[in-house]
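**Q** sequence isn't available, so here's the structure alone:
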């Protein structure tokens, strides 16, 4: 057990690592930039269509879920590349599973987007 004293300053400093991770994600990850563009488009459309609070919650929730899934996927891929730089069938399974998590999140985001935006755009 760690007996180190709790420190607000240390907790605040730890945010720097998280923000650096976001910066690295958007700078270095092509899919991160694609998701960022899609998120900004969805947010702009949400403002334009004046969606309800509940719709905002749904849209922002799925946007966040896609980002979280993609960040975890990218982390797993980078770690797997360090652990096994050469092709390994078990590493491939791990990478495929992480990519599947992003796919599930993106499908849900598209479904929520369709439910929220299609009636306002076309009906």
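**A** Right, received. Where do you want to start? Given the structure is predicted, the values throughout are model-derived calculations rather than measurements.

**Q** going by C-alpha atoms from here, please, whenever you check contacts or count neighbours.
**A** Will do.

**Q** return the set of buried residues in the helix or strand containing residue 72.
**A** Using DSSP states H and E, the element containing residue 72 is helix 53-83. Neighbour-count burial for helix 53-83, counted by 16 or more other Cα atoms under 10 Å, picks out 55, 58-60, 62-63, 65-67, 69-74, 76-77, 80.

**Q** what element comes up after that helix heading to the C-terminus?
**A** With DSSP H and E, the next secondary element past helix 53-83 is helix 89-122.

**Q** and the gap between the residue nearest the centre of the chain and residue 33?
**A** Taking Cα atoms, centre = their mean, the centroid of the chain lies closest to residue 67, which sits 0.8 Å from it. Distance, residue 67 to residue 33, by Cα to Cα, to the nearest Å: 10 Å.

**Q** same thing with residue 8?
**A** In terms of Cα to Cα, residue 8 sits 33 Å off from residue 33.

**Q** residue contacts, the residue nearest to the centre of the chain?
**A** Contact partners of residue 67, counting by Cα atoms under 8 Å, 6 or more residues apart in numbering, are 32, 35.

**Q** check the gap between residue 96 and residue 79 for me.
**A** 14 Å.

**Q** then residue 117?
**A** Look at residue 117 and residue 79: by Cα to Cα, they are 38 Å apart.

**Q** below is an additional structure, to be compared with the one above:
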């Protein structure tokens, strides 16, 4: 692959990220939550390993949201009429985002919970 093609692929990927963040309300909410998690991590001085876990969970949630958007658009291109298989595809894609979010919340509680508990009077 030439350098031009690599850069073109990179630009296409960035365009996809921008599209999702611009058009998908859930991705915007997840982005704000990611910023808040990063701020909380700085404030509560999480360890390097905890940063790794937080970065992975943020990345997985955002990647799942982008894949969900891709599946939704692909299904919409394939059919504009109701189709039970199209619904299953969309529901399964949405379920992947929900699963990632649930795991992220659990990891967030395990990382931030004890620190926040220690701050209580």
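**A** That came through, no problem. Remember, it's a predicted structure, so these values are computed and weren't measured experimentally.

**Q** TM-score of the superposition?
**A** The TM-score (TM-score structural alignment, normalised by the length of structure 2) is 0.94; 118 aligned residues with a Cα RMSD of 0.8 Å.

**Q** between residue 8 and residue 33 of structure 1, who's got more neighbours?
**A** residue 33 (14 against 9; other Cα atoms under 10 Å).

**Q** tell me the counterpart of that one in structure 2.
**A** Alignment note (TM-score structural alignment): residue 33 of structure 1 maps to residue 28 of structure 2.

**Q** for its match, list the residues it contacts.
**A** 21-22.

**Q** what about 10 Å?
**A** 20-22, 34, 62 (Cα atoms under 10 Å, 6 or more residues apart in numbering).

**Q** with those in mind, which one is nearest to residue 108 of structure 2?
**A** Nearest to residue 108 of structure 2 among the contacts of residue 28 of structure 2, counting by Cα to Cα, is residue 34 at 11.0 Å.

**Q** the closest one and residue 58 touch, don't they?
**A** Yes. Judged on Cα atoms under 10 Å, residue 34 of structure 2 makes contact with residue 58 at a distance of 6.2 Å.

**Q** joint contacts of those two?
**A** With Cα under 10 Å, 6+ apart as the test, residue 34 of structure 2 and residue 58 reach no residue in common.

**Q** against residue 23 of structure 1, how distant is the equivalent of residue 12 of structure 2 over in structure 1?
**A** By TM-score structural alignment, residue 12 of structure 2 lines up with residue 17 in structure 1. According to Cα to Cα, residue 17 of structure 1 and residue 23 of structure 1 sit 10 Å apart.

**Q** please apply the same query to residue 39 of structure 1.
**A** 16 Å.

**Q** looking at the two, which one has more neighbours?
**A** Counted by other Cα under 10 Å, residue 39 of structure 1 and residue 23 do not tie: residue 39 has more neighbours, with 20 against 12.

**Q** surely the more buried one meets residue 60?
**A** Yes. Assessed by Cα under 10 Å, residue 39 of structure 1 is found in contact with residue 60 at 8.6 Å.

**Q** who touches both of the two?
**A** Common neighbours of residue 39 of structure 1 and residue 60 are listed as 66, 109 (criterion: Cα under 10 Å, 6+ apart).

**Q** onto which residues of structure 1 does stretch 43-63 of structure 2 map?
**A** Going by TM-score structural alignment, stretch 43-63 of structure 2 lines up with residues 48-68 of structure 1.

**Q** I should have written stretch 100-108 of structure 2 there, sorry.
**A** Under TM-score structural alignment, stretch 100-108 of structure 2 corresponds to residues 105-113 of structure 1.
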